[in-house]
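**Q** Pasting the sequence and the predicted model now:
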Amino acid sequence: MNIKRLCLAVLLAGAASAAHAGDKPALEGCVELGTQQEIVRNGGSQSFLLRDGDNHYRVALRRSCDSLAVASSVSILGEGTEGRLCPSGSQIKTNRGKCEVGAVELLDADEFASLKRRSRR
């Protein structure tokens, strides 16, 4: 196998892996969040998990949000309304700054629980 074919194989494998990682259904429109929320910060500043009653989400941010990891309070604003989550245009407001939401994936309860356990390791 020559080097060009090897590089192509590696690139295709990476693309297939990335495509598989993004196969979770995306949130289609805005949702009104209730008062029973749980935010799980998974150690990074690129995303977090959100449980709202029986609904579960992975919220990816447009850019790194360093204030999320150390914030003592977090609120979600969609279309200028607190307590609304939209797949784009929402903001995460902390007591240390604001960050923009890039995408929201829907999770089931088992996925949420598994990701939550992993984040605590």
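**A** On my side now, so go ahead.
**Q** drop to CA atoms for contacts and neighbour counts, all remaining ones
**A** Will do.
**Q** Show me what the top strand by length along the chain is packed against.
**A** Assignment by DSSP state E gives strand 97-107 as the longest strand of the chain. Other helices and strands packing on strand 97-107, by 3 or more Cα pairs under 8 Å, 6 or more residues apart in numbering; DSSP states H and E, are strand 55-61, strand 91-94.
**Q** in the longest one, what counts as buried?
**A** When burial is assessed from 16 or more other Cα atoms under 10 Å, strand 55-61 yields the following buried residues: 56-61.
**Q** surely Arg84 meets Gly29?
**A** No. Look at Arg84 against Gly29 with Cα atoms under 8 Å: they stay out of range, at 10.3 Å.
**Q** Look at these two and report which has more neighbours.
**A** Arg84 (18 against 10; other Cα atoms under 10 Å).
**Q** Who are the contact partners of the more buried one?
**A** Applying Cα atoms under 8 Å, 6 or more residues apart in numbering, one finds that Arg84 lies in contact with 30-33, 76-78, 90.
**Q** One more to weigh against that first structure:
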Amino acid sequence: MKLLSALTLAAALTVIAAPAFAADPLSECVDLGATHVVRRAGDSAVAIQDGAQYYRAEMRYGCNDLGYSAKLKISTDKQEGRLCPQGSKLATQRDLCSISRVEKIDEQAFKRYIKR
């Protein structure tokens, strides 16, 4: 009975928390402004702020230099500052990493990701 109650509580908390983590996939390319910010968001992702727009980009095979690089740049087809659903890259000081997924997030999610 206790296990069933614990499972019910866990399921209820998951449903309540789900909207906070919901994100929409990026559907078309975005040209980031000159003042956009790219920050590390874990071992294989970055969070991007471009004015009032926020994105999270995951690396296809991770990114070895992500944890050590202070300079992060997004580009697509060698066009710096262009973020697309497919084909974008993240350049670190010593690596060029393929981005496999880009999603739109909100400001609260951006803040959570960069704290990790």
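**A** All right, it came through fine. Since this is a predicted model, take the numbers as computed values, not measurements.
**Q** Superposing both, give me the TM-score.
**A** Put the two chains on top of each other and the TM-score (TM-score structural alignment, normalised by the length of the second structure) is 0.74; 99 aligned residues with a Cα RMSD of 2.1 Å.
**Q** Nearest to Val104 of the first structure among the helices and strands packed on strand 97-107 of the first structure would be which one?
**A** strand 55-61 (4.6 Å; Cα to Cα).
**Q** Where does that closest one end up in the second structure?
**A** Mapped onto the second structure using TM-score structural alignment, strand 55-61 of the first structure spans residues 53-59.
**Q** mean deviation of that stretch from the first structure?
**A** With mean Cα distance after the TM-score superposition for the first structure, stretch 53-59 of the second structure departs from the first structure by a mean of 0.6 Å once superposed.
**Q** contact partners of that stretch?
**A** Under Cα under 8 Å, 6+ apart, the answer for stretch 53-59 of the second structure is 41, 44-49, 97-107, 110.
**Q** ok, now with 6 Å
**A** Residues outside stretch 53-59 of the second structure that contact it (Cα atoms under 6 Å, 6 or more residues apart in numbering): 44-48, 98-106.
**Q** farthest pair in those residues?
**A** Greatest spatial distance among those (Cα to Cα): Ser98 and Asp106, at 23.1 Å.
**Q** Do a quick rundown of the helices in the first structure.
**A** Listed in chain order, the helices of the first structure (DSSP state H) span 3-21, 66-70, 109-119.
**Q** right, and those - which one's nearest Gln37 of the first structure?
**A** helix 109-119 (13.1 Å).
**Q** quick one: Ser69 of the second structure from Glu58 of the second structure, how far?
**A** 16 Å (Cα to Cα, to the nearest Å).
**Q** With Glu107 of the second structure instead?
**A** Applying Cα to Cα to Glu107 of the second structure and Glu58 of the second structure gives a distance of 17 Å.
**Q** follow-up on the earlier one: ok, and the most crowded of the contacts of stretch 53-59 of the second structure?
**A** That'd be Ile99 among those, by other Cα under 10 Å, with 27 neighbours.
**Q** Contacts only, for that one.
**A** Contact analysis of Ile99 of the second structure by Cα under 6 Å, 6+ apart lists 58-60, 88-89.
**Q** for Ala6 of the second structure, helix, strand, or coil?
**A** Assigned with DSSP: H, G, I helix; E, B strand; the rest coil, Ala6 of the second structure falls in the helix class.
**Q** That one - how many residues pack around it?
**A** By other Cα under 10 Å, neighbour count at Ala6 of the second structure equals 11.
**Q** before we move on, what about Cys63 of the second structure?
**A** 20.
**Q** what's the spacing between it and Asp24 of the second structure?
**A** Look at Cys63 of the second structure and Asp24 of the second structure: by Cα to Cα, they are 23 Å apart.
**Q** swap in Ile99 of the second structure?
**A** For Ile99 of the second structure relative to Asp24 of the second structure (Cα to Cα), the value is 16 Å.
**Q** Much appreciated, bye for now.
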